[in-house]
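Asks: Generate a structure from the sequence data that follows.
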Amino acid sequence: MTTLGIIGAGHIGSQIARKAVQLGHEVVISNSRGPETLAGLVAELGPRARAATVQEAAEAADVAVVTIPFKNYRDVPPGPLAGKVVIDTNNYYWERDGHIPALDNGEATTSGLLQEHLPGSKVAKGFNHLPAADITGTGTPAGTANRRALATASDHADAAEVVTRLYDEFGFDTVNIGPLSESWRVERDRPAYGVRQNAAELTANLAKAQRLP
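Replies: Down below sits the predicted model:
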């Protein structure tokens, strides 16, 4: 059993929470508006879940999940996440986040910027390239023919392994892209983004990706 500290309770965060409690994990979930606004979600999730502040969720986490609008990534508290694996689900939407030149120019990745902000943590990309509803709706047991695959990337092998184990529990195979510097391959507007694919198809789509549109 793992305690997931989820920072962000939107579509992706709430779906990860639903699947995690179903699998027997504990969830501490937070958002920017305060734990009182999560009463309905926590009631739905049941006794394995509780609402908290962002700081409290980070402190409670064995593994943290950051799933917030990317423009707010600097609001994630580095201190309580030091030494922990942090799964980054974020995607850059300049229409929402404002233009970030390092991303526009292909000089950085969303996960790489989060890693810079959390130097004491081990950031891994995860759960960023599928519709939120598919997190609970499309997983299948290991060994299933044509099992859906998801990508991860990290500068830390043990962090990528945490995501791999969680993916398998959730019902997905894993394709490891490599370091965070390669995580752009699964970001928005690339061939692997938002489509259902098995491991071979995902590997092929990652290879097709171009750095800039």
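
Asks: use CA for all of it now, contacts and neighbours both
Replies: OK.

Asks: Run through the strands of this protein in chain order.
Replies: 3-7, 26-30, 49-51, 63-66, 85-88, 122-125, 149-152, 173-176 (DSSP state E).

Asks: Give me the packing partners of the third one, helices and strands only.
Replies: So the one you mean is strand 49-51. In this structure, strand 49-51 makes packing contacts with strand 26-30, helix 39-45, judged by 3 or more Cα pairs under 8 Å, 6 or more residues apart in numbering; DSSP states H and E.

Asks: please give me the structure for this one as well, since I'd like to look at both together:
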Amino acid sequence: MSGVRIGILGVGHIGKTLAQRLRAAGHDVKVANSRGPHTIEADVLSSGGRAVTAAEAVADVDVMILSIPLIRLPRAASLIVNVPIDTAVIDTSNYYPAREGRIEAIDAGQVESLWVTEQLGRPIAKARNAIGSHSFASKDKPAGSPGRIAIPVGADRDQDRQVAMALVEDTGFDAFDAGTLADSWRQQLGAPCYRTDLTREDMPGALAAAEAGRLPSRRDLAVAAVTERVETPRPTPMRSTASA
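Replies: Reported below is the predicted structural model:
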């Protein structure tokens, strides 16, 4: 798949890698954030992507990728309201209530992707939410390589699924058809496939092993563990008291 016009909203860790890889794969890539094109760092555009306004990012594209916090997705609805319905919209977000605030419907059990479709008022594909940003940035491999990491993709429309899976392959990972959006809870934060860098062969078992009732507690434990690793200060090296 090449020569696709892609708009990306969000240039965080995942959005940045997406911009670099998809442009290197031969796609026309525009990127935007909420603060304006002048705030997008040069390395995001190192493969030739273009920094534009959010309104420009959603105009005249074949694919729209939303790589912004899930809690902010409702605000994107007004931006993409005029995007043609046959344009694939791909969401990469996860629900982090401790960081972003609570969403009552999701806390009550609604699948995150279905909540997103309600907020945006259109179909989406769910992809790249199950891989950590470090793995996404550093563990890509050519197609056919042993141990190539698989990324699950959920969608209700075949056209969205096909586009999302093709773009996953273009970024250096195996795309795995994870079924409908109703089943995409199996790739949410806390599920067995989340940040475990599984291969295509291992992915079916991990998706099948997911337990909906355990996801919230597993999600909160995972977030707490990551937060502890990030926020715990490193020990200060002891100075030698020996004389020179």
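
Asks: Let me see the TM-score of these two.
Replies: Superposed pair, TM-score by TM-score structural alignment, normalised by the length of structure 1: 0.91. Supporting alignment: 209 aligned residues with a Cα RMSD of 1.6 Å.

Asks: on that earlier part again, for Thr136 of structure 1, which of the strands of structure 1 is the nearest?
Replies: Distance to Thr136 of structure 1, taken as Cα to Cα, is lowest for strand 149-152 among the strands of structure 1, at 13.5 Å.

Asks: What range does the closest one cover in structure 2?
Replies: Mapping strand 149-152 of structure 1 onto structure 2 (TM-score structural alignment) gives residues 150-153.

Asks: about what we covered before: now tabulate the strands of structure 1 in TSV and tack on distance to Thr140 of structure 1 and mean neighbour count.
Replies: Shown next, in TSV, are the strands of structure 1 (distance: least, Cα to Cα, whole Å; neighbours: other Cα atoms under 10 Å):
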stretch	distance to Thr140 of structure 1	mean neighbour count
strand 3-7	21	27
strand 26-30	22	27
strand 49-51	24	22
strand 63-66	22	26
strand 85-88	21	27
strand 122-125	21	28
strand 149-152	10	27
strand 173-176	9	22
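
Asks: Rebuild those as JSON lines, extending it with distance to Ala192 of structure 1.
Replies: Below are the strands of structure 1 laid out as JSON lines (distance: least, Cα to Cα, whole Å):
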{"stretch": "strand 3-7", "distance to Ala192 of structure 1": "25"}
{"stretch": "strand 26-30", "distance to Ala192 of structure 1": "28"}
{"stretch": "strand 49-51", "distance to Ala192 of structure 1": "32"}
{"stretch": "strand 63-66", "distance to Ala192 of structure 1": "21"}
{"stretch": "strand 85-88", "distance to Ala192 of structure 1": "17"}
{"stretch": "strand 122-125", "distance to Ala192 of structure 1": "14"}
{"stretch": "strand 149-152", "distance to Ala192 of structure 1": "9"}
{"stretch": "strand 173-176", "distance to Ala192 of structure 1": "11"}
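
Asks: average gap between the match of strand 149-152 of structure 1 and structure 1?
Replies: On superposition with structure 1, the mean distance recorded for stretch 150-153 of structure 2 (mean Cα distance after the TM-score superposition for structure 1) is 0.6 Å.

Asks: re earlier: and the strands of structure 1: which comes nearest Val42 of structure 1?
Replies: strand 49-51 (5.9 Å).

Asks: That closest one aligns to what range in structure 2?
Replies: Going by TM-score structural alignment: strand 49-51 of structure 1 matches residues 49-51.

Asks: residues touching Val195 of structure 1, list them.
Replies: Neighbouring residues of Val195 of structure 1 by Cα atoms under 8 Å, 6 or more residues apart in numbering: 129-130.

Asks: thought Gly10 of structure 2 was touching Leu66?
Replies: Yes - applying Cα atoms under 8 Å as the test, Gly10 of structure 2 and Leu66 come out as touching, 6.7 Å apart.

Asks: Give the aligned equivalent of Ser93 of structure 2 in structure 1.
Replies: Aligned by TM-score structural alignment, Ser93 of structure 2 pairs with Asn90 of structure 1.

Asks: And for that match, the neighbour number?
Replies: 24 (other Cα atoms under 10 Å).

Asks: my read: it touches Phe70, true?
Replies: Yes - between Asn90 of structure 1 and Phe70 a contact is recorded at 5.9 Å, counting by Cα under 8 Å.

Asks: Overlap of the contact sets of those two?
Replies: Here Asn90 of structure 1 and Phe70 share the contacting residues Thr110, scored by Cα under 8 Å, 6+ apart.

Asks: measure the spatially most central residue of structure 2 to Ile131 of structure 2 for me?
Replies: For structure 2, Thr92 is the residue whose C-alpha lies nearest the centre (Cα atoms, centre = their mean; 2.7 Å). The gap separating Thr92 of structure 2 from Ile131 of structure 2 is 10 Å, by Cα to Cα, to the nearest Å.

Asks: Equivalent analysis for Asp220 of structure 2, please.
Replies: 17 Å.

Asks: what does Glu56 of structure 2 give?
Replies: 28 Å.

Asks: Next: Pro74 of structure 2.
Replies: From Pro74 of structure 2 to Ile131 of structure 2 the distance is 23 Å (Cα to Cα).

Asks: and what of Ala222 of structure 2?
Replies: 13 Å.

Asks: Between the two, which has more neighbouring residues?
Replies: Ile131 (24 against 17).

Asks: quick one: that one and Leu198 touch, right?
Replies: No - using Cα under 8 Å, Ile131 of structure 2 is not in contact with Leu198; the gap is 9.3 Å.

Asks: Longest helix of structure 2, counting residues only.
Replies: helix 215-231 (DSSP state H).

Asks: Which residues does that one contact?
Replies: In contact with helix 215-231 of structure 2 (Cα under 8 Å, 6+ apart) are residues 96, 98, 188-191.

Asks: Identify the farthest-apart pair in those.
Replies: The distance between the two most remote of the contacts of helix 215-231 of structure 2 (Cα to Cα) is 17.4 Å, for Ala98 and Ala191.
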